[in-house]
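In: Sharing a model prediction with you, sequence too.
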Amino acid sequence: MSGQNGSAVYVYAVVAADTDLPEGLDPVGDGAELVVIDHGELGAVVSDIGLDRPLGKRDDLLRHERVVNTLARETTVLPMQFGGVVSDDQAVVDELLGENHDYFAWALRQLEGCRQFVVQGRYDADELVGQIVADDPRLSELSESIRGADPDATYYERIRLGEAISGQVERIRGDDAVHARRALEPFAVAVATKDVVEEDGAVNVSVLVHRDRVSDFEQAVDALGDEWADRVNLRLIGPVAPYDFLPEPVDPESVETGAEG
């Protein structure tokens, strides 16, 4: 049994029972081996990990992501958050698969045949700011008035210009997020617009796509990239583990009976 002699069991994901693991997966923990522990309709993808080995290193997170994302390309998967550890194989059955069996089985049915993709874009900052200033006569005049002037003498004017440009960037970013969502929704099961983290970030949209529509979806992303080619660098990531679309049961009874929600 795993999880003995100073080790525990690290959990990556829940999948359907009898799932075959892809080759070449590199688990968290040196020398570990990935296996699937089955219980009922479910399987848990796990590996042993030493109790004396602290988690949290960047390499651990990257290995976790690679495992769950590779699984997501091959099969329907419910990914676990990074760092999930239980005591042994029996705890995987009792505390994870057994206790949550009906919900996990139901959630896998909701995601069957679907893949998550992420569409991210970054602005050409110089092009964007230049266009914002050129399109607004007041900003053009203010920008021209401080060009080459003493920064100390034009301190407040520079602040006004920066705030005005920042406000316009936020407006454009909001409009672009709406446009991207509308362009991709016809090919998606679900769409989630997420916050942009980078200062030059344009869009960050997660999209759940059925495998039968992946080609159409990719063409839609290409078309959006062509439309925005002069000001946004668009990138398609995926398939990845569907963290953004893990189903939440609306009616507990529907999960217990196996009814689709």
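Out: Done, it's in.

In: Please count neighbours and contacts with C-alpha atoms only from this point.
Out: Will do.

In: Strands along the stretch 51-200 of the chain, start to end?
Out: Taking DSSP state E, counting those that start in this stretch to define them, one finds strands in the stretch 51-200 of the chain at 78-79, 85-86, 114-123, 190-193.

In: Output the ones you listed as TSV; include the columns distance to residue 233 and mean neighbour count.
Out: Below are the strands of the stretch 51-200 of the chain laid out as TSV (distance: least, Cα to Cα, whole Å; neighbours: other Cα atoms under 10 Å):
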stretch	distance to residue 233	mean neighbour count
strand 78-79	29	26
strand 85-86	39	20
strand 114-123	5	23
strand 190-193	18	17
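
In: let's bring in a second one:
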Amino acid sequence: MADETGLFIYGVVPADVEATPDAAGVGDPPGEVAVIRHGDLGALVSEVPLEAPLGRSADLRAYQELLDGTAAVAPVLPVRFGTVVTGPDAVIDLLRPHHDRFAAALAEYEGRVQYVVHGRFDERTLLRGVLDENPTAAGLAEQVRGRPEAASREPRIRLGELISQAVELRREAENRRLLDATAEYVVSAQPRPPSHELDAAHLALLVDADQEAALVDALEEYAQHRGGLLRLRLLGPLAPYDFVSAHQLAGWPVDLLWALLTLPYAPVRGLTAVVAVVAREAESRQRNPVNVRRELEELDAAAAAGELSAEERDRAEQRVLDRLTGGAGRAGARARPARRGPAREGGARDDRRRRPGSTA
């Protein structure tokens, strides 16, 4: 078993995508990224030892960096983190039944990327506004001011409820305001649930590449206009994690890999050939890589704001990844993007676009 390897699948791409020579995958040392093709499709993969656990924060970051770098030059359908199969034939067996659906989705997302906009209220400004607008809340604040917590428990609870309700209403209004401000520049928007009690807005935006600069300008103007009330953070360009995935399109259940792991020689859910799967996958909302990514974004934001030290952020990131994979981790290298190459098997283009800074 020590010498056996499997293929870690990152995402589904058009067949003309090639990995750049310096692209690096998960693992320590990082795996060499390759593309396995079937018809108009390709799958970004790298070899991983079967005995090595996948659970380092560097692994998820390498996975995300490779997908995000690829999204800058070509459409990509993310495959859930931790999807590992036995070899090239197993990859093709996963692609073949869904070829046309994957190809149509790739065509739809050609030239589009995701951005994430995250706004957080300034606490003092927010509370002052709530008390100015709500006489009942202002009265309760006077009642509890300077009194011991035990002696003012009931008014404190009521004040907390009123503030929470007011923040929720402001959050809904801020999301609508932000959607209105960016509507002409985005193809689609996906609201995200708040990750902090002071969250003002949290949106995933799908954007055409030729609208990226206009979107950034609109958000800068919005941030300046709302600067006294909230801080705005923009993350991107990213792969379209919040809008599409190979698992979603194929109808693969969340526990597909667990099913194949326990019954390695039985067809599962419409697969047209036997696929022996040798690694685990997230099996609940808590382990969903989209949600994990959001948590990592929150940790990065907290570190940037000085709320966490770099060491505290790294430890927290590892706890998130351990929950996803059940493993323990070490530091490691990051991945680099892919490029577009000559068309294959009647596939798409030969423009060989690359993310800025990459090499041929």
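Out: Received, thanks. None of the values given here were measured: they were computed from a predicted structure.

In: Need the TM-score from the superposition.
Out: After superposition, the two chains reach a TM-score of 0.88 (TM-score structural alignment, normalised by the length of structure 1), with 245 aligned residues with a Cα RMSD of 1.7 Å.

In: could you dump the strands of the stretch 51-200 of structure 1 to JSON lines with distance to residue 129 of structure 1?
Out: Converted to JSON lines, the strands of the stretch 51-200 of structure 1 look like this (distance: least, Cα to Cα, whole Å):
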{"stretch": "strand 78-79", "distance to residue 129 of structure 1": "40"}
{"stretch": "strand 85-86", "distance to residue 129 of structure 1": "48"}
{"stretch": "strand 114-123", "distance to residue 129 of structure 1": "10"}
{"stretch": "strand 190-193", "distance to residue 129 of structure 1": "24"}
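
In: among those, which is nearest residue 63 of structure 1?
Out: strand 78-79 (13.2 Å; Cα to Cα).

In: for the closest one, packing partners?
Out: Here strand 78-79 of structure 1 touches strand 7-16, helix 101-111, going by 3 or more Cα pairs under 8 Å, 6 or more residues apart in numbering; DSSP states H and E.

In: among the strands of the stretch 51-200 of structure 1, which is nearest residue 219 of structure 1?
Out: Set against residue 219 of structure 1 and scored by Cα to Cα, these come closest in strand 114-123, at 12.7 Å.

In: now the helices for the stretch 201-350 of structure 2?
Out: 212-225, 246-250, 256-262, 289-304, 310-325 (DSSP state H, counting those that start in this stretch).

In: I'd like the ones you listed as a markdown table, with distance to residue 200 of structure 2 and mean neighbour count appended.
Out: Converted to a markdown table, these look like this (distance: least, Cα to Cα, whole Å; neighbours: other Cα under 10 Å):
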| stretch | distance to residue 200 of structure 2 | mean neighbour count |
| --- | --- | --- |
| helix 212-225 | 12 | 15 |
| helix 246-250 | 29 | 16 |
| helix 256-262 | 36 | 19 |
| helix 289-304 | 14 | 17 |
| helix 310-325 | 23 | 18 |
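
In: Make JSON lines from the ones you listed and add distance to residue 8 of structure 2 to it.
Out: Shown next, in JSON lines, are the helices of the stretch 201-350 of structure 2 (distance: least, Cα to Cα, whole Å):
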{"stretch": "helix 212-225", "distance to residue 8 of structure 2": "31"}
{"stretch": "helix 246-250", "distance to residue 8 of structure 2": "14"}
{"stretch": "helix 256-262", "distance to residue 8 of structure 2": "12"}
{"stretch": "helix 289-304", "distance to residue 8 of structure 2": "15"}
{"stretch": "helix 310-325", "distance to residue 8 of structure 2": "14"}
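
In: Show me the longest helix that occurs in structure 2.
Out: The single longest helix within structure 2, with elements called by DSSP state H, is helix 153-182.

In: Could you find the counterpart of residue 88 of structure 1 in structure 2?
Out: Using TM-score structural alignment, the equivalent of residue 88 of structure 1 in structure 2 is residue 87.
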